[in-house]
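*Asks:* Just to be clear, the model below is a prediction. Sequence and coordinates:
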Amino acid sequence: MQDNDSNQDEKVVNEEPFQMEEGLSLNVLNNMMEETLIRDSQNSFSPQDEPSNTAFKIAGIQEEKIKTFGHKFITAMNKVRASLFSEAKTLKFMNSELLQYEDYQKIFDQPSCFSYLSLPELGTVWILQIDSELALSLASIFRARRIEDQTQVKLSNHLDGALFFEIGPYIQRIFDSIYMQIFNSSLSPKIQLRHMLSPAFHREIKKEKNLLVFHFVEESQNLKGKMRLALPADFIRRLH
């Protein structure tokens, strides 16, 4: 809301919470986003519980192969980014680590955006995680474009399922670009994409499942934060 006493040249900043678009049914929202249970505080993850990366050897994946795929993924993600944003800076690949899904749940238990892409034909599930600060910044940009608002649309810091109405198409494009980078073909239009605010139980991922987690960082002027792509280690091992 604009202050009547503010300078007319001052940029207007609108702050508003996420709201579901009028006309959208609750069933649509429920299908896109699964509510997750709040964990008991006694299950919180402590630094001394951090798993050892000796699991890399157990997974049987060469370090050079991990780096190669890390750069493939960042190339795919930056293609999407370049088509949407004019800033010269791009996402950067930081590092990777091997975690069991149970440990992944414990480490990344703070609210952020988790998108699960199920690929039954490959027998695998991919996870894209976007930290809350970056997700909110992306959502504010996409909302401003959607409503053709020339001013900055500042959103509240509260995460809820409606967030995925703003960033869902962006997430789907990232998955499609990564799939294209690996297989040189597009994802099926009938994909199984589920969104959550924390990494909860997933029937297709056992808690002892080893995930290879690739860490990326965004440091452009209007977008700052981290993204992570987690893929099953056995899936990476099968790739050439």
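*Replies:* Structure's in. What do you need?

*Asks:* drop to CA atoms for contacts and neighbour counts, all remaining ones
*Replies:* Fine.

*Asks:* quick one: the strands in the chain?
*Replies:* In the chain, the strands defined using DSSP state E lie at 13-16, 92-100, 113-119, 124-130, 152-155, 192-196, 210-219, 224-232.

*Asks:* Dump these to TSV, plus mean neighbour count.
*Replies:* Listed next are those as TSV, based on neighbours: other C-alpha atoms under 10 Å:
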stretch	mean neighbour count
strand 13-16	13
strand 92-100	19
strand 113-119	21
strand 124-130	20
strand 152-155	19
strand 192-196	19
strand 210-219	21
strand 224-232	20
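
*Asks:* With respect to residue 27, which of those lies nearest?
*Replies:* Smallest distance to residue 27 across those (C-alpha to C-alpha): 13.6 Å, for strand 192-196.

*Asks:* second one coming, line it up with the first:
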Amino acid sequence: MEHPIFKINDRIDRIALAAEFARVGRVQVPNALAEQTASELTLMLQHQTNWGVAWQAGPQGPHYQDAAGVKAQLPDDLGTIQSATFRALRGTDYGFQFGSYPMLKAYLERWNSDGIHDYVFEHINDVPFMDLIRQVTGMPDLKKADAQATLYAPNHFLAQHDDSHVGQGWRVAYVLNLCPVEWRPDWGGYLNFFNDEGDIVAGWRPRFNTLNLFRVPQLHNVSFVPPFAPIARFAITGWFRDR
């Protein structure tokens, strides 16, 4: 596939979105990209991404196993990772497991120089997209973004946490959903936000071509994707930083 034309939807109501973000510290941007751009990025995630696995089980991790390592593992090895992450969540430990392609790491280490993932990463950090984020968040000092492609397949999840690494310059987390199917609520994979009592105060369904932005730190998770869900919750995620 040739590099897509990376174009932002020029009909985004940035003023209204900025008002909502200022009010609650999070906002969804529907139809964030031009339709063709979103469709081509989805094809990239479906067919041109060498998916590895990111996981953590309490004190074990965080770990990343690249695509070659995943292919070399026996089913029992992958089952051991899943069992470890499940055990962590039975108690009070933190954990996660999901498909990942670390776009920033791949870019810096030149895994596939000038490939489509590098092209997309550069556009996320280019002026048009960064200006959209600055305007919607009201944070003109944002300087750059990192990125990873993510795939939440059956049995994947991200436990509750708050992205409190503000010392690294994290200001705004983002999830650019590129899920190509009409996602059922029964399939999990929701981006949920919590109050201090553990109640869900907002839950966002994976919607195609929807950009989720939220100020950090803020309690959130990605809910467990059950075994009967399709392999379709694709996204590009990361943080916008002021340094």
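*Replies:* Nice, I can see it. This structure is a prediction, so every number in the text was calculated from the model and none was measured.

*Asks:* what's the TM between chain one and chain two?
*Replies:* In this superposition the chains share a TM-score of 0.28, using TM-score structural alignment, normalised by the length of the first structure; 120 aligned residues with a C-alpha RMSD of 6.3 Å.

*Asks:* Next, format the strands of the first structure as JSON lines and append distance to residue 70 of the first structure.
*Replies:* Converted to JSON lines, those look like this (distance: least, C-alpha to C-alpha, whole Å):
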{"stretch": "strand 13-16", "distance to residue 70 of the first structure": "36"}
{"stretch": "strand 92-100", "distance to residue 70 of the first structure": "7"}
{"stretch": "strand 113-119", "distance to residue 70 of the first structure": "18"}
{"stretch": "strand 124-130", "distance to residue 70 of the first structure": "14"}
{"stretch": "strand 152-155", "distance to residue 70 of the first structure": "32"}
{"stretch": "strand 192-196", "distance to residue 70 of the first structure": "22"}
{"stretch": "strand 210-219", "distance to residue 70 of the first structure": "7"}
{"stretch": "strand 224-232", "distance to residue 70 of the first structure": "9"}
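
*Asks:* out of those strands, which comes closest to residue 55 of the first structure?
*Replies:* Taking C-alpha to C-alpha, strand 92-100 is the member of the strands of the first structure nearest to residue 55 of the first structure, at 6.4 Å.

*Asks:* Count the neighbours of residue 171 of the first structure for me.
*Replies:* A count of neighbours around residue 171 of the first structure, defined by other C-alpha atoms under 10 Å, yields 22.

*Asks:* quick check: longest helix of the second structure.
*Replies:* Using DSSP state H, we find that the single longest helix of the second structure is helix 75-90.

*Asks:* In it, which residues are buried?
*Replies:* Neighbour-count burial for helix 75-90 of the second structure flags 81-82, 84-86, 88 (criterion: 16 or more other C-alpha atoms under 10 Å).

*Asks:* Helix or strand: which one has residue 203 of the second structure?
*Replies:* If you go by DSSP states H and E, residue 203 of the second structure is part of strand 200-204.

*Asks:* Now do that strand: which elements does it pack against?
*Replies:* Counting contacts by 3 or more C-alpha pairs under 8 Å, 6 or more residues apart in numbering; DSSP states H and E, strand 200-204 of the second structure packs against strand 191-194.

*Asks:* about what we covered before: and the buried residues of helix 75-90 of the second structure, which is closest to residue 233 of the second structure?
*Replies:* Nearest to residue 233 of the second structure out of the buried residues of helix 75-90 of the second structure is residue 82 (C-alpha to C-alpha; 18.5 Å).
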